[in-house]
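Peer 1: sequence and computational prediction follow.
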Amino acid sequence: MMSLPIVIVGAGQAAARAIETLHGLSCGRRIVLVGSEPHLPYQRPPLSKKFLTGDATEEQLWLQGEAFLEKADVDFRRGETALELDVTARNVTLSGGETLAYHQLLIATGSQPRRLNLAGEELAGVHTLYSIADVQRLGAGLEDAQRVVIIGGGYIGLEVAASLIKLGKDVTVLEQQDRLLSRVVSPVLSDFFKQLHEGHGVTLRFNARAQRIEGDTDATGVMLDDGSVISADLVLVAAGAVANDQIAREAGLACDNGIFVDEACRVAPHVFAAGDCARFPSRRYGRHLRLESVQNANDQARAAATAMCGDEVRYDPVPWFWSDQYDVKLQIAGLSDGHDRVSVEGDPKANSFAVSYWRGPQLLAVDAINTPRAFMQARRTLQQPPSQSTPSMAASG
């Protein structure tokens, strides 16, 4: 009887790194990769930047080629979705009707764009951005669109705004808070990005809450809660993301906008999760975290694959992130929530500075603008062993 395979549900960044790790550790089992898209595993950060502007091809997004998947003994089920998980019987049912029995299962389903449930959100010309197909639809829409309204002043919204300015579009960003990136950066950074985008011609509207998207069949604008309408030929909803944890929730596994895992990335016997869809216990931060970042997808997938091969794992990283907008690179090390003071080194007017976040004498995080040395130093400092105790599985980050 053929041994049961390792099944990986989701074919993105985390899945690719898990496959590389399993192959490198000679796990000795066939791998079945289940991906709902028709593409090879690919990186998503360029979608809002170089791929959108036409400066990167689809092939340049690939994380792994056909040859590597064949070498790693991967049976890639393209265009298939895992619909149902039975943790007792240890199998998953696919959209094509097949039921796959597994030796071990890795859920790497990532996240999906948050919907706002606005009237008019279903109109032609209203887009989200998460996949290659999303960018292709957006690109086609941009051919006949000049006025673009972006709902959301977070990283994706701002990165797309920068890309669309490069393409010569008129861009308005609607942010419901009173400053950009208010949940994740200090007012110093918010003001910097405000000036950066306005200096490139982006119109920013603050305290702007979208009430509906106007139009009959095609979107023609966005109505705000004050009754005003911002005209648009195309609308992008960039209101953040939610964990794609449906298959785990429906299987009765513990979820709360993310699948709860332990320090070894284990969800249940023989079931693991990694990447945007996973919520892990952090001793370092004293709570569960769900991180939407390439760093976490890579590192957590490697940890999960290592644990699946029987080695001891304790996953508790120093998170880091980045964002590219125009000629500015923002690099973030650590998490700044809970800080009680901020210090700034360098000159924001020169597009080169770093903001440090402190709680008492403890450094929590650093946001570095075009200062890679400050970012790397922060990562080294923050890498000191955490002293916090592990939170209970009932905790939520």
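Peer 2: Noted; the coordinates are in hand.
Peer 1: going by C-alpha atoms from here, please, whenever you check contacts or count neighbours.
Peer 2: Will do.
Peer 1: go through this protein and flag its longest helix.
Peer 2: helix 294-308 (DSSP state H).
Peer 1: tell me the helix or strand right after that helix.
Peer 2: strand 320-325 (DSSP states H and E).
Peer 1: contacts for the longest helix of the chain next, please.
Peer 2: 13-15, 17-19, 21-22, 25, 104, 106, 264-266, 272-276, 312-315, 317, 319-321 (CA atoms under 8 Å, 6 or more residues apart in numbering).
Peer 1: any of those residues buried? List them.
Peer 2: Buried by 16 or more other CA atoms under 10 Å: 13-15, 17-19, 21-22, 104, 106, 264-266, 272-276, 313, 315, 317, 319-321, out of the contacts of helix 294-308.
Peer 1: and the next helix or strand past the helix or strand encompassing R212?
Peer 2: Using DSSP H and E, R212 sits within strand 210-214. Using DSSP H and E, the next helix or strand after strand 210-214 towards the C-terminus is strand 221-224.
Peer 1: hang on, R114 packs against G240?
Peer 2: Yes - counting by CA atoms under 8 Å, R114 does reach G240; the two are 5.5 Å apart.
Peer 1: comparing the two, which residue is more hemmed in?
Peer 2: G240 (18 against 14; other CA atoms under 10 Å).
Peer 1: can you tell me which residues contact that one?
Peer 2: Contacts of G240 by CA under 8 Å, 6+ apart are 113-114, 152, 154, 156.
Peer 1: got it, and I213?
Peer 2: With contact set as CA under 8 Å, 6+ apart, I213 has these partners: 118-121, 219-223.
Peer 1: same list (these) but as TSV, adding distance to L94 and neighbour count.
Peer 2: As requested, these are exported to TSV (distance: CA to CA, whole Å; neighbours: other CA atoms under 10 Å):
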residue	distance to L94	neighbour count
L118	31	11
A119	33	12
G120	32	20
E121	29	19
A219	35	21
T220	39	25
G221	39	23
V222	39	26
M223	41	18
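Peer 1: then this one, side by side with the first:
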Amino acid sequence: MNRIVVVGASAAGLASVETLRREGFTGTITLIGEELDAPYDRPPLSKQILASQWEPDRIALRTAEQLAALDLDLRRGVRATGLDTAARSVALSDGSDVEYDGLVVATGVRPRALAGGAGHVIRTLSDALELRKRLRPGTRLTVVGAGFLGAECAAVARGLGCEVTLLEPAPVPLAHAVGEPVGRMLSAVHREHGVDLRTGVTVTAIVDAGARLPDGTAIADGGALHPDGTATAHGGALLADGTVVAADEVLVAVGSVPNTDWLDGSGLTVGDGVVCDEFCAAAPGVYAAGDVARWHNPLFGVDMRIEHRTNAAEQGMAAARNLLGAGRPFAPVPYFWSDQYDLKIHAYGYLRGHDAVEIVDGSLDERRFLAAYHRDGRLVGALAVGMPPKAIRPWRQAIASGGSL
């Protein structure tokens, strides 16, 4: 191979190009990034950046000098618009085409939108900076979606003195990911910190002042309706029952969509991500990594798509090595973390689909515990809250060994 193209200039894409150089590839590497910013870290966007604890320069993944040392054909501010696997060519939004001998798809995801496409989202640095300008003491923020992103942003907003309403369609937030007992505990923490957490409610759209309800009725006085029917001069989140939760700002955090539209007609198999085998290969000479990749993890025996920062970097490295011929299955124990108020949450494994969860150390009441997750009698995950990272690290090897307790 003489030319490798990596589409996506975030953590997975950067890890890929660095690994290619580290493994001795001396040909041309083209790195394509839709954003004008140099590669940066995304987890701090909903934490330190939103809270104004850090400024943007602190989340840069590499310095300008480090990027220059990689000797890249770096294309910033352009996106991939098409892929011709027969011609081995990627079409770009500036009208150019880039030919490749090997390709890594690392285009990540985009926030899922609600009807009308209104409201804030947090995926990019500019998203986070725009929302943080608007969060002031007394600002009424409605967060739609109580997953990890929504919960983290709600916690930050409360710390900034905002009035926060958190809306979630499930009866227990995050139950699908961490189990009902842990989900209930986290819900209690938010309520104790003054968040108006409402579960079992469905948001159908974000509305502006002056909008109309589905039956054609104008929202009172050009504003929105509180659930009690009183009027205010603001828009908000329209619920399935026709009421509007009034807000000064609305953050939509209802999941994400893999960025695969540009692959239409390419011949690659797409299904909630780019479908890959255990080597992260999607087609001859084409690999995928990061949030956009759905691959078969032989350690757990299931296909998975992981939206965690650590996985993005590890998979970017694995895809690059396998593109160069390493032939090693990518079988990680996924890891993620979350900060909510003063709680530190760390987890290893693949917790989705577990059929049993057990508190093996500490207690939920104390907000300091370690939980073990099982599926079909096998240990598949462990989660620690309020405990030092070293308390959970030994569980990674136990999960990797397919152990049971």
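Peer 2: In hand now; what should we look at? Because the structure is a prediction, the values reported are computed rather than measured.
Peer 1: TM value for the aligned chains?
Peer 2: Here the TM-score for the pair of chains, by TM-score structural alignment, normalised by the length of the first structure, is 0.91; 379 aligned residues with a CA RMSD of 1.9 Å.
Peer 1: hang on, the earlier thing: now the contacts of G240 of the first structure: which count as buried?
Peer 2: 113, 152, 154, 156.
Peer 1: among those, which lie within helices?
Peer 2: Cross-referencing those against helices under DSSP H gives I156.
Peer 1: closest one to D337 of the first structure out of the buried ones among the contacts of G240 of the first structure, please.
Peer 2: G154 (16.5 Å; CA to CA).
Peer 1: thought A241 was touching the closest one, still the case?
Peer 2: No - taking contacts as CA under 8 Å, G154 of the first structure lies outside contact range of A241: 10.7 Å.
Peer 1: could you look up the SS state of the equivalent of L363 of the first structure over in the second structure?
Peer 2: Matched to the second structure by TM-score structural alignment, L363 of the first structure sits across from L379. Per DSSP: H, G, I helix; E, B strand; the rest coil, the local secondary structure of L379 of the second structure is strand.
Peer 1: roughly how far does L379 of the second structure sit from A391 of the second structure?
Peer 2: When distance is defined by CA to CA, to the nearest Å, L379 of the second structure is 17 Å away from A391 of the second structure.
Peer 1: when the two are compared, which one has more neighbours?
Peer 2: Between L379 of the second structure and A391, counted using other CA under 10 Å, L379 has the larger neighbour count: 25 against 13.
Peer 1: these two touch, right, that one and G403?
Peer 2: Yes - with contact defined as CA under 8 Å, L379 of the second structure counts as touching G403 (5.7 Å).
Peer 1: what does V135 of the first structure align to in the second structure?
Peer 2: Using TM-score structural alignment, V135 of the first structure lines up with A128 in the second structure.
Peer 1: what's the match for D342 of the second structure in the first structure?
Peer 2: In the first structure, D342 of the second structure lands on D327 (TM-score structural alignment).
Peer 1: sorry, slip of the keys, the one I care about is A86 of the second structure.
Peer 2: In the first structure, A86 of the second structure lands on T88 (TM-score structural alignment).
Peer 1: for stretch 169-176 of the first structure, which outside residues touch it?
Peer 2: 145-153, 157-158, 161, 164-165, 201-210.
Peer 1: what stretch of the second structure does it fall on?
Peer 2: On the second structure, the counterpart of stretch 169-176 of the first structure by TM-score structural alignment is residues 162-169.
Peer 1: do you know how far L105 of the first structure is from T21 of the first structure?
Peer 2: 15 Å.
Peer 1: what's G290 of the second structure aligned with over in the first structure?
Peer 2: If you follow G290 of the second structure across to the first structure using TM-score structural alignment, you land on G275.
Peer 1: report the contact partners of P137 of the second structure.
Peer 2: P137 of the second structure neighbours (CA under 8 Å, 6+ apart): 160-163.
Peer 1: hmm, back to that, so the strand holding R212 of the first structure matches what in the second structure?
Peer 2: Using TM-score structural alignment, strand 210-214 of the first structure corresponds to residues 203-207 of the second structure.
Peer 1: buried set for that stretch?
Peer 2: In stretch 203-207 of the second structure, counting by 16+ other CA under 10 Å, buried: 203, 205-207.
Peer 1: that stretch vs the first structure, average offset?
Peer 2: Superposed on the first structure, stretch 203-207 of the second structure shows a mean distance to its aligned partners of 2.4 Å (mean CA distance after the TM-score superposition for the first structure).
Peer 1: just checking the distance from that stretch to the centre of its chain.
Peer 2: Here the centre of stretch 203-207 of the second structure is set off from its chain's centre by 22 Å, with CA atoms, centre = their mean, to the nearest Å.
Peer 1: what do you get for stretch 74-89 of the second structure?
Peer 2: 24 Å.
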